[in-house]
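Undergrad: fold the following.
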Amino acid sequence: MTAADPAPMSRGDRRRSLVRLGRAYARNRAGVAAACLLLATVGAAVAAPLFVGAADLSAVHAPGAPLRPPSARFPLGTDGYGRSMLAVTVWGARISLAVGLLATVVSVGIGALVGICAGHFRGWTETVLMRVTDWFLVLPTLVLAAALASVLPPGTATVVVAIGVTSWATTARLVRAQTLTVEARPYIERARALGGDHWHVTTRHVLPNVAPLVLAQTTLTVSGAILAESTLAFLGLGDPTAVSWGTTLQLARQVGAVSAGDWWVLLPPGLAIAGVCLAFTVCGRALEAVLNPRLAGRR
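TA: Below you'll find the predicted structure:
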């Protein structure tokens, strides 16, 4: 370790830092409520196979009659196939959350890599990367994702790739700006003077300082990825064999639930999408305020 390197944090220091972060987050009531909603949704999605069987999701051997209003047997009614809307909504959380999280990992990973490289190497590398980033920023993300999903084989992996590779530009811009700020600090110059190479500077100095921004951006990106997945599925560009909130809304449109006034087919998946996206956004804003105390007074 050179003189320019910060002293490594011990396990006790990390534990105390996490405790302080948790206490600061707990003071944000909206963030705590949103986190509880997300935990409940994830818990229901994980536990779905325990009370939702294959017959409950089958379009051929559905347990009820199509488009029946809520009743004692089906608290949220049935969809166009006769499946319980409660079972379909709970099971749909598995696909929608999984696609949203995986697409966010791809998007934030690409954006963080491009942003750090552009902010660190500068010169022609920064010019090329930023021009590509500007190109993705100008194009409508959803239109580009729909075009990509339409030319690739249908499936969940296609939706993840389509959303992930078209929504990273905003993250790249934010990470680049943070990287430029870090690179201007005196200890970066000292590290280079003492022989630190590109890998040392980016991994030991830049990445730890950019990580909080990336973490906050991740929670904010998930909501957009879930909404994009639901939109692509609603347009028929998702996995036709998967049960998600988007495919549930697509089936409601196909059977004419909107014109017929069958609200119970539209309301559960619609509220689930809105609630989860709002919860991720609130969690992201709360986490951003905790990691950057200067923002706390502006909220």
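Undergrad: only C-alpha atoms for contact and neighbour calcs from this point on.
TA: Will do.
Undergrad: count the residues that sit near residue 42.
TA: A count of neighbours around residue 42, defined by other CA atoms under 10 Å, yields 17.
Undergrad: I have a second one here; can you model it like the first so I can compare?
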Amino acid sequence: MEKPSEPREPELGKPSGDPGKAAPAPSPRALTRARRRQAVVRFWQQYRTHRAGLVGLAVLAVIALLALTAPLLVGAGSQSVTDAPGGPMEAPSGEFPLGTDQFGRSLLALMLWGTRVSLTVGLLAAFLSVAIGTLVGITAGHFKGWYATVVMRVTDWFLVMPTLVLAIALATVLSRSVWTTILAIGVTTWPTTARLVRAQTLSVESRPYIERSRALGGGHGHIMSRHVLPNVMPLVLAQTTLVISTAILTEATLAFLGLSDPTIVSWGGLLQDAREAGAVSSGNWWYLAPPGLAIAVVALAFTLCGRAIESVLNPKLGVSR
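TA: Modelled structure (predicted):
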């Protein structure tokens, strides 16, 4: 009489339901995506503990929504000077909650249109500035010797020169347009990012795995793109949010000085129009206060988000929540 066979335990790497087939191993891309998802979840869990960062993020979300829906809320005709619905310099009322400008256009509608320009200029100028600073910082930290010396001396020269003066000089020489403003801000605000990224690059390249990568035949491009760049990206991300607020303030300053495109409505341009219309001397506060407060609120919101991101990515800073 045969003894019943004892049940065998499933082998490692094989599913218990089908012992003859091995479980397929996840692909490297799947593992990378899973790790990125986990990193995003951890980042959000830590970010939402910063109340100031949540407030800044909520403010930016509302302002971005208003900027995207501006054509639906007020229409493109609200910028027209010939078809202005109100009288010049009217005080706030039920029809015009923020009053009108010197042409009779609704300031509320102009504020919504100005949101699109100010945010676009701030984001693109900050992206250009951070891209230049990151490239200069990584290459100066990786390639030492005469190259790093020359590049950092140029960076020091840009740091010594006032950023606003350089931006005004570029905006004066080039034609007046939104792209000129973006270029003027981007090429004058990158030195701070370059200094920070270079310091982080030097710290990363002193680690043992960089030497192992070189010993295994890793070239300059491989080391900078595969090892250095991922390690400096948290710093770059935090720096970007801080540079955006600076870019928005600089754009408003250039527009206030009359160095931006006069045909495009922006918050700084509204301040320039108010100055030319004599709103300060006539006491028409509703012409000055809304764009000035909008610039301050957006700059503060980006700063709060930047400080929260910096605190999450670098807890040693000890930024208060």
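Undergrad: before we move on, what SS does the aligned residue in structure 1 for residue 82 of structure 2 have?
TA: Taking TM-score structural alignment, residue 82 of structure 2 has residue 60 as its aligned residue in structure 1. On the three-state scheme (DSSP: H, G, I helix; E, B strand; the rest coil), residue 60 of structure 1 is labelled coil.
Undergrad: likewise for the one 5 residues further on?
TA: The assignment at residue 65 of structure 1 comes out as coil when based on three-state DSSP.
Undergrad: could you measure from the closest residue to it other than its chain neighbours over to residue 134 of structure 1?
TA: Nearest residue to residue 65 of structure 1, sequence neighbours excluded (CA to CA, 6 or more residues apart in numbering): residue 82, at 4.5 Å. Counting by CA to CA, to the nearest Å, the gap from residue 82 of structure 1 to residue 134 of structure 1 is 47 Å.
Undergrad: compare these two (neighbour count), which wins?
TA: residue 82 (21 against 15).
Undergrad: so the more buried one belongs to a strand, correct?
TA: No: the assignment for residue 82 of structure 1, made by three-state DSSP, is coil rather than a strand.
Undergrad: isn't it up against residue 69?
TA: No: taking contacts as CA atoms under 8 Å, residue 82 of structure 1 lies outside contact range of residue 69: 10.7 Å.
Undergrad: count of residues packed around the equivalent of residue 274 of structure 2 over in structure 1?
TA: Taking TM-score structural alignment, residue 274 of structure 2 has residue 252 as its aligned residue in structure 1. Look at residue 252 of structure 1: counted by other CA under 10 Å, it has 21 neighbours.
Undergrad: any idea which helix or strand comes after the helix or strand where residue 252 of structure 1 lies?
TA: Of the helices and strands defined by DSSP states H and E, residue 252 of structure 1 is found in helix 245-254. Next along the chain after helix 245-254 of structure 1, taking DSSP H and E as the criterion, comes helix 257-260.
Undergrad: rewinding a little: please name the nearest non-neighbouring residue to the match of residue 274 of structure 2.
TA: Closest residue in space to residue 252 of structure 1, ignoring its immediate chain neighbours: residue 265 at 6.2 Å, by CA to CA, 6+ apart.
Undergrad: what residues are up against the aligned residue in structure 2 for that neighbour?
TA: Aligned counterpart of residue 265 of structure 1 in structure 2: residue 287 (TM-score structural alignment). Residue 287 of structure 2 is in contact with 89, 98-101, 107, 270-271, 274, 279, counting by CA atoms under 8 Å, 6 or more residues apart in numbering.
Undergrad: pretty sure residue 287 of structure 2 sits in a helix.
TA: Yes: going by three-state DSSP, the assignment for residue 287 of structure 2 places it inside a helix.
Undergrad: how close does the equivalent of residue 145 of structure 1 over in structure 2 get to residue 122 of structure 2?
TA: Aligning on TM-score structural alignment places residue 145 of structure 1 opposite residue 167 in structure 2. From residue 167 of structure 2 over to residue 122 of structure 2 the distance is 14 Å, taken as CA to CA.
Undergrad: with residue 233 of structure 2 instead?
TA: Here the criterion is CA to CA. By it, residue 233 of structure 2 lies 20 Å from residue 122 of structure 2.
Undergrad: and for residue 269 of structure 2?
TA: Applying CA to CA, the value for residue 269 of structure 2 to residue 122 of structure 2 is 15 Å.
Undergrad: repeat that for residue 235 of structure 2.
TA: For residue 235 of structure 2, the distance to residue 122 of structure 2 - CA to CA - is 19 Å.
Undergrad: looking at these two, which is more packed in?
TA: More crowded of residue 235 of structure 2 and residue 122, by other CA under 10 Å: residue 122, with 27 against 19.
Undergrad: my read: the more buried one touches residue 242, true?
TA: No: Residue 122 of structure 2 is beyond contact range of residue 242, at 10.6 Å (criterion: CA under 8 Å).
Undergrad: now do the SS call for the aligned residue in structure 1 for residue 44 of structure 2.
TA: With TM-score structural alignment as the criterion, residue 44 of structure 2 lines up with residue 22 in structure 1. Judged by three-state DSSP, the three-state class of residue 22 of structure 1 is helix.
Undergrad: would you list the contacts of residue 287 of structure 2 in JSON lines and tack on distance to residue 226 of structure 2?
TA: Listed next are these as JSON lines, based on distance: CA to CA, whole Å:
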{"residue": "89", "distance to residue 226 of structure 2": "58"}
{"residue": "98", "distance to residue 226 of structure 2": "52"}
{"residue": "99", "distance to residue 226 of structure 2": "55"}
{"residue": "100", "distance to residue 226 of structure 2": "55"}
{"residue": "101", "distance to residue 226 of structure 2": "54"}
{"residue": "107", "distance to residue 226 of structure 2": "50"}
{"residue": "270", "distance to residue 226 of structure 2": "46"}
{"residue": "271", "distance to residue 226 of structure 2": "46"}
{"residue": "274", "distance to residue 226 of structure 2": "51"}
{"residue": "279", "distance to residue 226 of structure 2": "55"}
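Undergrad: lovely, talk soon.
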